[in-house]
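In: My questions are about this predicted structure, shown below with the sequence.
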Amino acid sequence: MSLRHALLGLLAEKPASGYDLLKRFETSLSMVWPAQQSQVYGELAKLKESGLIEVTGTGARNRRDYGITDTGREELHRWLTEVGPDLAFRSAALLRVFFLWTLRREEGVAYLKDFARENAARKAALEQVRDTATWVGDPVQVCGWLALEFGIRGSENTAQWAEWAAGQLDEQLGDRTETESPEADGS
């Protein structure tokens, strides 16, 4: 997914200002595609230049509302139907797991236990969103709920995996002395 298509998708629902779009990112998309203010405003300018969105109104302090154009809807449709999903996965947290062997055993175990706690907390926060929302069943909300449920289930699975991995690391590296560094024993 790209920021470009995320903005087109949000604007397909209803026109919005850059500020409104940032708020909608924070409340709905941030768990799957975080965006910063400079990125959103920069991409809005590119989308406007490409004819995919247009300014639909101007408010106080020169606040501009943007709406999707027919060309923008066509691009969103093309992306949804013709472009296969990008399954590339990047995770700084998992990248660290590959190098936990460079730490003392208890440091690696502590990292994984923290990772488990953070995912359990994320799951609880997402469940709070789900449980306090007023679900009316409109198509936008149904799709948001599906993504929310993905986050809940993914966080739960990740927390369980991290607890398991902490136990595995503790068991597999348990024969090292607590002060022995991996570099000293050649591992």
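Out: All right, it came through fine.

In: From now on I want contacts and neighbour counts done on CA atoms only, so please keep to that.
Out: OK.

In: in the helix or strand hosting residue 126, what's buried?
Out: Using DSSP states H and E, residue 126 maps to helix 105-132. Neighbour counts over helix 105-132 (16 or more other Cα atoms under 10 Å) mark 105-106, 108-109, 111-117, 119-120, 122-123, 126-127 as buried.

In: Show me what that helix is packed up against.
Out: Of the remaining helices and strands, those touching helix 105-132 by 3 or more Cα pairs under 8 Å, 6 or more residues apart in numbering; DSSP states H and E are helix 139-172.

In: which parts of the helix it packs on are buried?
Out: 145, 148-149, 151-152, 155-156, 158-160, 162-163, 165-167, 169-170.

In: same for that helix, what does it pack against?
Out: Contact analysis of helix 139-172 by 3+ Cα pairs under 8 Å, 6+ apart lists helix 105-132 as its packing neighbours.

In: got the angle for the helix it packs on vs helix 139-172?
Out: With axes from the mean of the first three to the mean of the last three Cα atoms, to 10 degrees defining the directions, helix 105-132 sits at 160 degrees from helix 139-172.

In: And here is the other one:
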Amino acid sequence: MSLRHALLGLLAEEPASGYDLTGKFARALQRYAWHAKHNQIYPELTRLAGEGLVAVVAEGARGRRTYAITDTGRAELRNWMLHPPDVFVVRNEFVLRMFLLSTLDPDEARALLRPVAEESARELATLRESIDRADATAPPTAAPELSRLVAEYGLRSFQTMHDWALWALDRIDQADGRREP
């Protein structure tokens, strides 16, 4: 995924300033999909504007600019969405750490995995509560909102992470002789 397409996607929802977009990354995308800081976002917005993919639609105090996606930007976003790569390149620091778990002794591995199990359980509970609230207010015959589909992906991801962390802790305990297989 590229930062440019993430920005185009967010601007397709509504016009926003660089500050607003930084906040959206921090609240909605950083934990689940993509991380970007303001020092990456602002130069990319300038490039997107230079290419005609976004336009400045308002200027406020201290040079604050509000950007909106252009028709050319929507076409670029649509093209990117409809033509995914044959192989997705993944950069996931968490998975890399888990891949290298064997470099730790069993107690260190447990110390790394316990917070994973605990945090994923908390995230799972929070997300489930939010989904249940949203589902309770949705009309029974309505098609699911696309945000609901993404929320379900998050729910299933955290469930998998939680189950895996508990399984991994159990395997380490078995290998370390602390538990019967």
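Out: Here it is on my side, so go on. Every value quoted in this text rests on a predicted model; they were computed, and no experiment measured them.

In: Quick check: TM-score for this pair?
Out: Remark: TM-score between the superposed chains equals 0.82 [TM-score structural alignment, normalised by the length of structure 2]; 172 aligned residues with a Cα RMSD of 2.4 Å.

In: on that earlier part again, roughly how far is the helix holding residue 126 of structure 1 from the heart of the chain?
Out: Mean C-alpha position of helix 105-132 of structure 1 versus that of the full chain (Cα atoms, centre = their mean, to the nearest Å) differs by 15 Å.

In: hmm, who's touching stretch 44-63 of structure 1?
Out: Residues outside stretch 44-63 of structure 1 that contact it (Cα atoms under 8 Å, 6 or more residues apart in numbering): 4, 7-8, 15, 17-18, 64-73, 75.

In: Just the buried ones among those, please.
Out: Counted by 16+ other Cα under 10 Å, those give 4, 7-8, 15, 17-18, 64-69, 72-73 as buried.

In: nearest spatial neighbour of residue 173 of structure 1, skipping sequence neighbours?
Out: Leaving out its chain neighbours, the residue that sits closest to residue 173 of structure 1 by Cα to Cα, 6 or more residues apart in numbering is residue 105, at 6.2 Å.

In: Show me what that neighbour aligns to in structure 2.
Out: Residue pairing (TM-score structural alignment): residue 105 of structure 1 is matched to residue 106 of structure 2.

In: And residue 143 of structure 1? What does it align with in structure 2?
Out: So, by TM-score structural alignment, residue 143 of structure 1 is matched to residue 146.

In: most centrally placed residue in structure 1?
Out: The centre of structure 1 sits closest to residue 32, judged by Cα atoms, centre = their mean, with a distance of 2.5 Å.

In: how about that one, secondary structure?
Out: Classification of residue 32 of structure 1 by DSSP: H, G, I helix; E, B strand; the rest coil places it in coil.

In: I'd like the distance between it and residue 92 of structure 1.
Out: Counting by Cα to Cα, to the nearest Å, the gap between residue 32 of structure 1 and residue 92 of structure 1 amounts to 15 Å.

In: Then residue 79 of structure 1?
Out: Using Cα to Cα, residue 79 of structure 1 is found at 27 Å from residue 92 of structure 1.

In: Then residue 51 of structure 1?
Out: In this view, residue 51 of structure 1 and residue 92 of structure 1 are 35 Å apart by Cα to Cα.

In: What residues of stretch 80-89 of structure 2 count as buried?
Out: Buried, per 16+ other Cα under 10 Å, within stretch 80-89 of structure 2: nothing.

In: which other residues reach it?
Out: Stretch 80-89 of structure 2 is contacted by residues residue 5 when judged by Cα under 8 Å, 6+ apart.

In: Tell me which residues touch the counterpart of residue 70 of structure 2 in structure 1, please.
Out: Residue-level alignment of residue 70 of structure 2 against structure 1, with TM-score structural alignment as criterion, gives residue 69. Residue 69 of structure 1 makes contact with 51-54 under the criterion Cα under 8 Å, 6+ apart.

In: mind listing which of those residues are in helices?
Out: Using DSSP state H, no member of the contacts of residue 69 of structure 1 falls in helices.

In: Who wins on neighbours among those?
Out: residue 53 (25 neighbours; other Cα atoms under 10 Å).
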